[in-house]
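> Compute the structure for the input listed below.
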Amino acid sequence: MKETGFERHVRACNNAVLPGERVPFHIGDASVGWVTVPVAEALRDFPAVRRTGLRVTLTDPVALPAIGRVLADRGFCRWRGELFDVYERPDLPPVAQIDRGAIPAFGIRASGIHVNGLVQRANGLHVWVARRASDKLLDPGKLDHIVAGGVPSGLGPLETLVKEAAEEAGIPPDLAQHAIPVATIGYAMERPEGLRRDWLYCYDLMLPEDFVPQPTDGEVAGFELWPIGRTLEAVRDTNDFKFNVNLVMIDLFIRQGLIAGPEAERLRAAL
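Okay, the predicted model is just below:
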């Protein structure tokens, strides 16, 4: 069966083969990630890490941020200066913290929020589309959601949404808090920065017709309000959107009935 333009995005975001050539990474008894053989070899230098058979285990969770910094200095990952919590599963308490830039090198699952900024007009539903700044570390210049970002240590998804909404788009908290959770989407993807195992908390936020988002922190170059049909065509026919935004948009199109029948069933099962 011929793949559609939508299916190629789902396939691209799930291109990781695990374990493949990676080694399981544990913190104590908790299985939290996957590391390449070169990273596993580099971890031999740290007293808090032991190699047992095919497993790499960190015995002291407190040591993880410092280990990530050393690996960044050695070129295995970037240093972002922002701590994220490390979980075995999203429903369990965190077992450690790690710098955001080191997450792909360890294959650790990260959480993020994505917001569909929606406006209902007389001529149909519209979607606010952001363009990422040209100096972003990842995917500069790509199209993005009105609000999206990783969930940092100590915050939950909704708290992150409210924070990012104010910082990225100038959306006041009393408006951002009306966002409605609509889906959770997971994937495992090989990327230039490493293994991305992300869990996305997806929201719809209906915005007033007279509200115009404003880039406030420099991460977004600008915003445009598109008819949802134009957004669908861009996702289906181009690679203009950041890779994971496509998945959240596909979920939106299914829920709006713009993708239906067997195609919608296949996509929903794959998301």
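> from here on, contacts and neighbour counts on C-alpha atoms
Noted.
> looking at the protein, which residue ends up farthest from its center?
In terms of distance from the mean C-alpha position of the chain, residue 122 ranks first, at 32.7 Å (C-alpha atoms, centre = their mean).
> how close does it sit to residue 209?
Going from residue 122 to residue 209 by C-alpha to C-alpha, to the nearest Å gives 10 Å.
> what's the answer for residue 187, then?
In terms of C-alpha to C-alpha, residue 187 sits 34 Å off from residue 209.
> Ok, residue 201 next?
25 Å.
> and these two? which has more neighbours close in?
residue 201 (23 against 11; other C-alpha atoms under 10 Å).
> Contact partners for the more buried one?
Applying C-alpha atoms under 8 Å, 6 or more residues apart in numbering, we find residue 201 in contact with 111, 112, 113, 114, 157, 181, 183, 184, 185.
> Now intersect those with the helices, please.
Within the contacts of residue 201, residues falling in helices by DSSP state H are residue 157.
> another one to check against the first:
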Amino acid sequence: MIDSTLLPFIQHIKACKSANLPGKYIPLSYHEKIIGWIAPQYSSFLTQLGYLQSGTGFHITSGHQLLSLSNNLAELNAYKPHNELFDVRAQKDVVIGQVDRGAIPILGLNAEGIHLNGLVKQGDKLMLWVAKRSMNKRLDPGKLDHLVAGGMSTGLTPNLTVLKEAQEEAGIPPELAQQAKHVSTLHYALERPEGLRRDLLHCYDLILPESFTPIAEDGEVESFSLLPIQDVFQIVKNTNDFKFNVNLVLIDLFIRHNLFNSKEKATLSNLLNE
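Presented below is the predicted three-dimensional model:
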């Protein structure tokens, strides 16, 4: 039997891994490889744009079709454009085209992003910088978030995305941000109001000096708080105050810093990586 104290953490993980694929979704294929999953409510848009649905779903023959498809979907008001392009991969490290970021969940495409744990050591205490998202954010306004987190725009690598987002979101200079260490890679798939999220998160730890104070340079953060990691643990355990995917990265952090016993760590690690 699972200890009841572990259940909230399990629920956070399962909530992020709740998509049932293929389920109701219609595959979107590129040269016989499935790259996306179309929800039934969006299939009519593709049909309207001339993409014929066969017994095996929708198909594209060229990666160049993806950008025009995302632009056309925006013109049909299927989603509101972000005016930021993301790469689409048919397999790891093989980019076939680009789409507007807002079209990714509409088409059920994989997306990649980075999350950075901004850590401060105060004697024998470990502190974590926590951001509160602006109420003007399109997604999850007012939720708690990492010090730095963001999607991986076209042409960028995870490391370059860390440098970019660290400067924009928290005013962390490149010479400090480049000290961030990659610690894990997490994945999930779930249905959200914006569509199907199938994300790969590259997770980083960065030890910051006690003298550092973050500055929200791009206006996406309302405020920052420096909290003991044990306090953050209790927030994750007892609330849904953090943005949904931040919980996964924090649970991974708690595992690595021994806030669970060995049996609990094994249970949560298996769920995170399944």
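> can you give me the strands for the second structure?
Shown for the second structure, the strands assigned by DSSP state E span residues 26-30, 33-38, 58-60, 85-91, 94-100, 110-122, 125-133, 144-146, 148-151, 181-192, 195-207, 221-228.
> Which part of the first structure matches the second one?
Right, strand 33-38 of the second structure. The alignment of strand 33-38 of the second structure onto the first structure (TM-score structural alignment) covers residues 30-35.
> what separates the alignment partner in the second structure of residue 87 of the first structure from residue 45 of the second structure, distance-wise?
Matched by TM-score structural alignment, residue 87 of the first structure corresponds to residue 89 in the second structure. Residue 89 of the second structure sits 22 Å away from residue 45 of the second structure when distances are taken as C-alpha to C-alpha.
> Then residue 221 of the second structure?
Residue 221 of the second structure is 34 Å from residue 45 of the second structure, where distance means C-alpha to C-alpha.
> Give me the more crowded residue out of the two.
residue 221 (25 against 17).
> Could you verify my assumption that that one touches residue 169?
Yes. The pair residue 221 of the second structure / residue 169 is scored as a contact, 7.3 Å apart, by C-alpha atoms under 8 Å.
> picking up where we left off before, looking at the strands of the second structure, spot the one closest to residue 51 of the second structure.
Evaluated over the strands of the second structure, closeness to residue 51 of the second structure peaks at strand 58-60, with 6.5 Å, by C-alpha to C-alpha.
> I'd like to know which of the contacts of residue 201 of the first structure are buried.
By neighbour count, with 16 or more other C-alpha atoms under 10 Å, the contacts of residue 201 of the first structure hold 111, 112, 113, 114, 157, 181, 184, 185 as buried.
> ok, now how distant is the second one from residue 219 of the first structure?
The gap separating residue 112 of the first structure from residue 219 of the first structure is 16 Å, by C-alpha to C-alpha.
> same question, the first one
Counting by C-alpha to C-alpha, the separation of residue 111 of the first structure from residue 219 of the first structure is 19 Å.
> again, but for the fifth one
Remark: distance between residue 157 of the first structure and residue 219 of the first structure (C-alpha to C-alpha) = 19 Å.
> Could you do the third one as well?
Residue 113 of the first structure sits 16 Å away from residue 219 of the first structure, taking C-alpha to C-alpha as the criterion.
> now swap in the last one and tell me
Summarising the geometry, the distance separating residue 185 of the first structure from residue 219 of the first structure, computed by C-alpha to C-alpha, is 23 Å.
> got a list of what the closest residue to residue 228 of the second structure other than its chain neighbours touches?
Closest residue to residue 228 of the second structure apart from its sequence neighbours, by C-alpha to C-alpha, 6 or more residues apart in numbering: residue 127 at 4.3 Å. Taking C-alpha under 8 Å, 6+ apart, we find residue 127 of the second structure in contact with 119, 120, 121, 226, 227, 228, 229.
> tell me the contacts of the aligned residue in the first structure for residue 67 of the second structure?
Counting by TM-score structural alignment, residue 67 of the second structure corresponds to residue 65 in the first structure. With contact taken as C-alpha under 8 Å, 6+ apart, residue 65 of the first structure is in contact with 97, 98, 99.
> so the last one sits right up against residue 86, yeah?
Same thing as residue 99 of the first structure. No. The pair residue 99 of the first structure and residue 86 fails to qualify as a contact (C-alpha under 8 Å) at a distance of 9.9 Å.
> Quick one: neighbours of the closest residue to residue 232 of the first structure other than its chain neighbours, just the number.
In space, and not counting its chain neighbours, residue 232 of the first structure is closest to residue 253: 7.2 Å by C-alpha to C-alpha, 6+ apart. Residues contacting residue 253 of the first structure under the criterion other C-alpha under 10 Å number 18.
> shouldn't residue 253 of the first structure be in contact with residue 259?
Yes. Residue 253 of the first structure is within contact range of residue 259, at 5.8 Å (criterion: C-alpha under 8 Å).
> And the aligned partner of residue 161 of the second structure in the first structure, how close does it get to residue 104 of the first structure?
By TM-score structural alignment, residue 161 of the second structure lines up with residue 160 in the first structure. As for residue 160 of the first structure, its distance to residue 104 of the first structure is 21 Å (criterion: C-alpha to C-alpha).
> Compare neighbour counts for these two and give me the winner.
Each of residue 160 of the first structure and residue 104 has its neighbours counted (other C-alpha under 10 Å); residue 104 has more, 26 against 18.
> Which residue in the second structure aligns with that one?
Using TM-score structural alignment, residue 104 of the first structure sits opposite residue 105 in the second structure.
> Tell me how far that match lies from residue 32 of the second structure.
From residue 105 of the second structure to residue 32 of the second structure the distance is 21 Å (C-alpha to C-alpha).
> Could you do residue 67 of the second structure as well?
Residue 67 of the second structure is 19 Å from residue 32 of the second structure, by C-alpha to C-alpha.
> now residue 99 of the second structure
Going from residue 99 of the second structure to residue 32 of the second structure by C-alpha to C-alpha gives 20 Å.
> Over to residue 160 of the second structure?
Remark: distance between residue 160 of the second structure and residue 32 of the second structure (C-alpha to C-alpha) = 32 Å.
> which one of the two has more residues nearby?
Ranked by neighbour count (other C-alpha under 10 Å), residue 160 of the second structure and residue 32 place residue 160 first, with 17 against 11.
> Confirm for me that residue 205 of the second structure is in contact with residue 184.
No. At 9.5 Å, residue 205 of the second structure does not count as touching residue 184 under the criterion of C-alpha under 8 Å.
> Okay then, goodbye and thanks.
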